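Trainee: Sequence first, then the predicted structure, then my questions.
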Amino acid sequence: MDRGKIVSLEEGWTYMSNGITKLKRILEGAVEQFNSEEYMMLYTTIYNMCTQKPPNDYSQQLYDKYKEAIEDYIRTTVLPAIREKHDEFMLRELVKRWANHKLMVRWLSRFFHYLDRYFIARRSLPALFDVGLTCFRDLVFDEVHAKAKDAVLDVINKEREGEQIDRALLKNVLDIFVEIGMQSMEKYENDFEEHMLKDSASYYSLKASNWILEDSCPDYLIKASSWTLIFKKVQHELLVVYATQLLEKEQSGCRALLRDDKVDDLSRMYRLYHKITKGLEPVAAIFKQHITAEGTVLVQQAEDAASSQASTGGVQEQVLIRKILELHDKYMEYVKDCFQNHTLFHKALKEAFEIFCNKTVAGSSSAELLATFCDNTLKKGGSEKLSDEAIEDTLEKVVKLLAYISDKDLFAEFYRKKLARRLLFDKSANDDHERSILTKLKQQCGGQFTSKMEGMVTDLTLAKENQTGFEDYLANPQVTHPGIDLSVNVLTTGFWPSYKSSDLNLPAEMVRGVQVFKDFYDQKSKHRKLTWIYSLGSCHILGKFDAKSIELIVTTYQAAILLLFNSADRLSYSEIATQSNLAQEDLVRVLHSLSCNKYKVLQKDPISKTVSQTDHFEFNKKFTDKMRRIRIPLPPVDERKKVVEDVDKDRRYAIDAAIVRIMKSRKVLSHQNLVSECVEQLSRMFKPDIKAIKKRIEDLISRDYLERDKENPNTFKYLA
């Protein structure tokens, strides 16, 4: 054919028809093949006819003729060949014709490949291969499947009666029932399996009705027993012998089914293997490995993203927790729906999550990440805008995730720190959600876990009542007003995280306020001592600049420094240090926030991005901002180290208490048993280090709580 000229539909199809005729001869047994030149010409003919400009683009016509060619072959050759045969001979012909048909479709799909790639893709039409299989289903299978089913059942019954049968033939026929469903088992189940089960029931019902008339009770039971044994043997041969090979199949085994979300196939796998002793163990093992691998990938992705320049402000870590929650949702559904809530799969899920949920990301432990995730969910303007129902649902899932984290005490301490900030700085979005998660944590981890947190929430409620009382007190004309608006939160020391109390020299304006509140509080409670935590305070002060006055929202530390400039135009670092009495690290942070960051309320000499002890500072009269009110933040302090230190200290006390508690009840115990009981008791809150336990045992011996047995140094006695 001349490649340069337009190929008409008639001319092109005549050429293709000759090629299809040759293909039919090959399928019918002719000893000939396509050479590479013939194959390329057939492919090129289709290509040319599809790429010619309209009206000579014959894509749609060729798509239709492809189907017509297959249907014509089926009607003229395939159906007559099958119709003239019966029983097993018909089954053999069906198997042969199905194999030939798949071959024909494969070859034609290659010739017409250009249609598949462009025309079909653009029009969202069924692919050529699917069209070919559908033709066989509609014209052949729908006509013969009932006869085929009957013929297969006859063959099965022959085997039941002891005859030798062609099992390969049976397998090939049943493969047609499966393959014709095109990714669905519906055809197999409806057109064969359902009938086979009924037929089997009828067969054994007939057997039983004959035996009951002819046989004694023992003989009947012997026969029934042998059929049960046959069933077990079949089960063993089909499922046990090839279990490893079957479950590990690369493209379709258990891993592949999990990867491709084949819920129905996994349910079927469960139903078959749960009847077999220990049959589910390898399935559960693969389930665990699969979840572990998916979770580990998520952790690694977060680690990579956090270490790259693109990551800011722990966003990736927050995304990680969200993804882990989604992963848990997904596989908990598998446990419930596919694996019928079987304990093996609950255990596999738990063990998998315990592996990757206890890895660190960008230096942060999973306990810290989870606490930060909760903080973002619960605070005003958090990372996501969620409805109340969605927040409640998220909190429920977070608490479930906490069950997999070994350092629950570390989570509690991070959570408590963040809860304190939300409560004290009015950052909490919703009090009901705060109480709700505490209830959930209490149910999961016990009352001791949440007692301090609940105390914090209660403290804030009492503090509001206390503030109302203070305002009523100030309304009394006999009381000297402090000259400033003052709001005080009185908190219970034991509930809240430990905060550094500093000997800040308060400005005179603040001293009056503190004294007035102390007078009010002493009236209410003579026996309680107030310790002022200035590091948590905040102030609203008015900055009078040349351009305009601006309200500044600052910390108590920042306010104390700024108020020094009411009585001095210029101060040195050392003068500010002396007058404020702030610790060096706090003073540097405060001066940096006021002179080096976005809002340069103070002018630093010399100008630089760091604060040194030789610097001088002046009030910046020229400062201005488009806003009437601005918040000047302090650089954040990394509290991670302090939290970890506090938790380590608490763990020492917890280990001591556990050892004493165990020894008090047991009196005498070996070293190994004492350590293992201690680990068991403490593992609900954290994973105790064996070396730490040994160290605490030695310390308790030195403090005369325990003593070593004189005859056996590896045994300890409790000293009352």
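Mentor: Now that the structure is in, tell me what you want to look at. Numbers count the residues shown, from 1 in each chain.
Trainee: CA only for contacts and neighbour counts going forward, please
Mentor: Fine.
Trainee: Quick one: residues in contact with the one helix or strand Asp219 maps to.
Mentor: Using DSSP states H and E, Asp219 sits within helix 217-235. With contacts defined as Cα atoms under 8 Å, 6 or more residues apart in numbering, helix 217-235 is touched by 211-212.
Trainee: for that helix, which positions count as buried?
Mentor: By 16 or more other Cα atoms under 10 Å, the buried positions in helix 217-235 come out as 220, 224, 235.
Trainee: Name the residues that touch stretch 289-297?
Mentor: 255, 258, 324, 327, 331, 349, 352-353, 355-356.
Trainee: In these, which residue is surrounded by the most others?
Mentor: Leu349 (25 neighbours; other Cα atoms under 10 Å).
Trainee: Roughly how far does that one sit from Val361?
Mentor: Separation of Leu349 from Val361 (Cα to Cα, to the nearest Å): 21 Å.
Trainee: burial measure for Asn358, as a count.
Mentor: 15.
Trainee: In contact with it, which residues?
Mentor: Per Cα under 8 Å, 6+ apart, neighbours of Asn358: 365-367, 404-406.
Trainee: run the last query once more with 10 Å
Mentor: Taking Cα atoms under 10 Å, 6 or more residues apart in numbering, we find Asn358 in contact with 365-367, 404-407.
Trainee: the helices in the stretch 451-600 of the chain, which residues?
Mentor: Taking DSSP state H, counting those that start in this stretch to define them, one finds helices in the stretch 451-600 of the chain at 508-524, 556-564, 573-580, 584-595.
Trainee: Direction-wise, compare the longest one with helix 556-564 and give the angle.
Mentor: Going back to what we said before, that points to helix 508-524. 130 degrees (axes from the mean of the first three to the mean of the last three Cα atoms, to 10 degrees).
Trainee: try this one next to it:
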Amino acid sequence: MVISQIKAMEEGWAIMEDGIAKVKNILEELESQFSSEEYMRLYTYPSRIFYKIYYVNPSLRDKHDEFMLRELVRRWSDHKVMVKWLSRFLSYLDRYFVVRKKIESVKDHGFSCFRDMAYGEVKHKAKDAVIALVNKEREGGQIDRALLKNVLDVFVEMGKGKIEFYTDDFEDAMLKDTAHYYSRKASQWIFQDSCPDYMLKVEECLKTEKNRVSHYLHSSSETKLLEQVENELLVVYANQLLEKETGCRALLRDDKVDELSRMYRLFHNIPKGLEEVAKIFKEHVHSEGLMAIQMIEDATFNKTEKAGGARGEHALMTTFIELHNKYSAYTTGCFCNNAVLHKALKQAFESFCNQVVCGTSNADHLASYCDYILKKGGSEKISDEAIDESMDKIVKLLAYISDKDLFAEFSRKKLSRRLLFDRNVNDDHERLFLTKLKQQCGGQCTSKMEGMVTDLALAKENQNQFHEYLINNNAAIPGMDLTVNVLTTGFWPTYKTCDLRLPAEMVKCVQVFKEHYEAKTKHRKLTWIYSLGTCSINGKFDSKTIELVVGTYQGAVLLLFNDAQRLSYSDIKTQLNFEDDDLMRVLHSLSCSKYKILKKDPDSKFVSPNDYFEFNSKFTDKMRRIRIPLPVVDDRKKVIQDVDNDRRYSIDAALVRIMKGRKILGHQQLILECVEMLSHMFKPDVKVIKKRIEDLLARDYLERDAENPNLYKYVA
């Protein structure tokens, strides 16, 4: 029985050897495919035979470099075909014996044999040969990419669905070699190339390595390979590259948009790569802003004008807007709206937009520039589209100014003058500005200004009613037309009042309107602000009659000379009940300015209490209607003082609101929350906050904790 089993095995193995020999010949194309009889013979006999094949050909050991790679690819391809045939021949074993014994299948065993005997022997040589060909290609040489693809597929296929063999036996060494290669290149390029040229080479290298992955490396290598290139070419030399003479500052200075875009593309992928770019960007924009400020201050000091004759504050704001347009385009275009670069731009503008220029805050300068634009728009020198665009730019610039409440107050003062004195004011433009300002700063900022615009609209209705009253009551004012604007005190800025003794002609006007207004309402009190009034007076000079457009104060002084040829300073002051500072301004405008309606004795450029005045009948002018302005009073200090007072109230309200919600809060936390709550309108001074806390403690809105004095409690 044993002898027959051995004989059967020997016969079966002989048949298998013949079959294996024929498989080899088929692979070598020396014979044709198996016939049906041969296939069935091979399938039937080896039902109990175990095979083991060692597929190591001496040609693999003897060949080197590219020749060895080709032989490896060929042998692996042949081996897969042989394993396929053997799997068919021994399929009975796979179905029964392998399953019962829980051992490797024929196919897996054939694969293991190649991996352990053939691949294991040549993998190091293959790795070195592939890396050598990769470096050859990097240096511009021609290589067989298809061969490398096939070789690396062998590395991948050894993992049977996993890439651990590819990673361990090839990729790790390839990445290390890549790092060495580009480290050598970077050390040469950083000294011999300009920043733009260096970046071009880096971009080309990254593109080449990415293509290399698509042609023959495994896709999983792409991220790791590019990281190696970026690390050696960019991370290691980032500061040195950006600080080059031809580096980031030079690109910003020379407006090299394409190069800046390339810089962003390269540096935004590396860890913290944009931080140094953002730092340089911020410093550059900051220096540009300081340069603009210095030019305006120098021009002011030298009493010269810049920007086509525009006033210095207008030129400064125009420059700021141009800078913002330019560098905003950089952040959205070159820097792809990156948050790090946007933050750098914001910090740069905040740094110089909040500086004092020529003794005045930029909140005031921006309000004056806005006033200038709206006046031009009212006179139709600027289109509606241009006004809309200008307002957008102004509001964007306002975002960087911390004292938004100060801007709002200066804007309110200037709006009042436009509404009251500018006949060309455009209501649509004014409302457009208030809408944009409201979006930026909130409704609290614009509520008073919106009330002012509404007041002027209502004033027109009141004026029509007044005219009807004059007609219906036969209360016409002889020789005079009267227009009165009734304003709501809470909306408008505070103006200086004067108990002026009006000339008889003006007294009649006031009495008639007062009767009309009191008949309409009895719950409101009229307070006359003569400093805001204007009047037109016909001056009958020797040469011709000239219409003089003057303020109420000026008109009152001129009307005195209907009854007197010569009056002293003290006579005018007594008759009209003027204060000295107001009277000197009025008399200076009428006797020392361009339009000398009054002659002053003695003749000088200044008004003194000892002067005498008389009507200048010899005055003449080529115009038949002239406007005589009063000298401008600088009320900036008063505006700032009013804003400071309002800030104290705002701080009090914020502190109470916080404590009402929190009930108990520590000192530092209360200050931090107060600063955060108010920062959208102004940056509160911590010292002032502390004083307001003490005041609230004194007024029993808050109380200190008995055990912890730094803890406050809200008193309901």
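Mentor: Good, I have the coordinates. The shown structure was predicted, so the numbers you read here are calculated from the model rather than taken from an experiment.
Trainee: Provide the TM-score value for the superposition.
Mentor: In this superposition the chains share a TM-score of 0.71, using TM-score structural alignment, normalised by the length of structure 2; 551 aligned residues with a Cα RMSD of 3.3 Å.
Trainee: what residue of structure 1 takes the place of Ala459 of structure 2?
Mentor: Alignment note: Ala459 of structure 2 maps to Ala463 in structure 1; criterion TM-score structural alignment.
Trainee: Now do the nearest residue to its match once chain neighbours are set aside against Phe414 of structure 1, distance only.
Mentor: Distances taken as Cα to Cα, 6 or more residues apart in numbering put Asn489 closest to Ala463 of structure 1, at 5.1 Å, once the chain neighbours are dropped. Distance, Asn489 of structure 1 to Phe414 of structure 1, by Cα to Cα: 22 Å.
Trainee: Looking at these two, which is more packed in?
Mentor: More neighbours surround Phe414 than the other of Asn489 of structure 1 and Phe414, with 25 against 17 (other Cα under 10 Å).
Trainee: Quick check: which element contains the more buried one?
Mentor: Secondary structure (DSSP H and E) places Phe414 of structure 1 in helix 408-424.
Trainee: In structure 2, what range does that helix match?
Mentor: Against structure 2, helix 408-424 of structure 1 falls on residues 404-420 (TM-score structural alignment).
Trainee: what's the mean deviation for that stretch versus structure 1?
Mentor: Its aligned residues in structure 1 lie a mean 0.5 Å from stretch 404-420 of structure 2 after superposition (mean Cα distance after the TM-score superposition for structure 1).
Trainee: Now do the buried residues in that stretch.
Mentor: 404-416, 418-419.
Trainee: One more: stretch 346-365 of structure 1?
Mentor: 346, 348-357, 359-361, 365.
Trainee: What segments of the stretch 251-400 of structure 2 are helices?
Mentor: 257-267, 273-301, 312-329, 339-353, 362-378, 384-398.
Trainee: could those go into a markdown table alongside distance to Asn25 of structure 2?
Mentor: Formatted as a markdown table, the helices of the stretch 251-400 of structure 2 follow (distance: least, Cα to Cα, whole Å):
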| stretch | distance to Asn25 of structure 2 |
| --- | --- |
| helix 257-267 | 56 |
| helix 273-301 | 60 |
| helix 312-329 | 71 |
| helix 339-353 | 67 |
| helix 362-378 | 92 |
| helix 384-398 | 82 |
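Trainee: Quickly compare those helices and say which is most buried.
Mentor: Ranked by mean neighbour count, the helices of the stretch 251-400 of structure 2 are led by helix 362-378 with a mean of 22 (mean count of other Cα atoms under 10 Å).
Trainee: Could you check the angle it makes with helix 404-421?
Mentor: Inter-element angle recorded for helix 362-378 of structure 2 and helix 404-421: 30 degrees (by the same axes, to 10 degrees).
Trainee: mean shift between helix 362-378 of structure 2 and structure 1?
Mentor: Superposing on structure 1 places helix 362-378 of structure 2 at an average distance of 1.6 Å from its equivalents, by mean Cα distance after the TM-score superposition for structure 1.
Trainee: what's the offset of that helix from the middle of its chain?
Mentor: Put simply, helix 362-378 of structure 2 sits 23 Å off its chain's centre (Cα atoms, centre = their mean, to the nearest Å).
Trainee: Packing partners of that helix?
Mentor: Contacts defined by 3 or more Cα pairs under 10 Å, 6 or more residues apart in numbering; DSSP states H and E place helix 362-378 of structure 2 against helix 312-329, helix 339-353, strand 356-357, helix 384-398, helix 404-421, helix 427-441, helix 636-662.
Trainee: of the ones you listed, which approaches Gln5 of structure 2 most closely?
Mentor: helix 339-353 (81.3 Å; Cα to Cα).
Trainee: quick check: the closest one aligns to which part of structure 1?
Mentor: Mapped onto structure 1 using TM-score structural alignment, helix 339-353 of structure 2 spans residues 343-357.
Trainee: quick one: contacts of that stretch?
Mentor: 280-281, 283-300, 321, 324, 327-328, 331-332, 334-336, 339, 365-367, 370, 401-406.
Trainee: next one: stretch 179-194 of structure 2
Mentor: Stretch 179-194 of structure 2 is contacted from outside by 135, 138, 173-175, 177, 195, 197-202, 205, 225, 227-234, 236-237, 240-241, 244-247, using Cα under 10 Å, 6+ apart.
Trainee: repeat that for 6 Å
Mentor: 228, 232-233, 246 (Cα atoms under 6 Å, 6 or more residues apart in numbering).
Trainee: Quick one: buried ones out of these?
Mentor: 228, 232-233.
Trainee: can I get these in JSON lines with distance to Thr534 of structure 2?
Mentor: As requested, these are exported to JSON lines (distance: Cα to Cα, whole Å):
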{"residue": "Gln228", "distance to Thr534 of structure 2": "78"}
{"residue": "Glu232", "distance to Thr534 of structure 2": "76"}
{"residue": "Leu233", "distance to Thr534 of structure 2": "73"}
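Trainee: Among those, which one lies nearest to Glu380 of structure 2?
Mentor: Distances from Glu380 of structure 2 to these, taken by Cα to Cα, are shortest for Leu233, at 57.4 Å.
Trainee: Now the closest one: closest residue in space that isn't a chain neighbour?
Mentor: Ala186 (5.5 Å).
Trainee: how many neighbours does Glu430 of structure 2 have?
Mentor: 21.
Trainee: ok, now Thr492 of structure 1?
Mentor: Around Thr492 of structure 1 there are 14 residues (other Cα under 10 Å).
Trainee: which one in structure 2 is aligned with it?
Mentor: Per TM-score structural alignment, Thr492 of structure 1 is aligned with Thr488.
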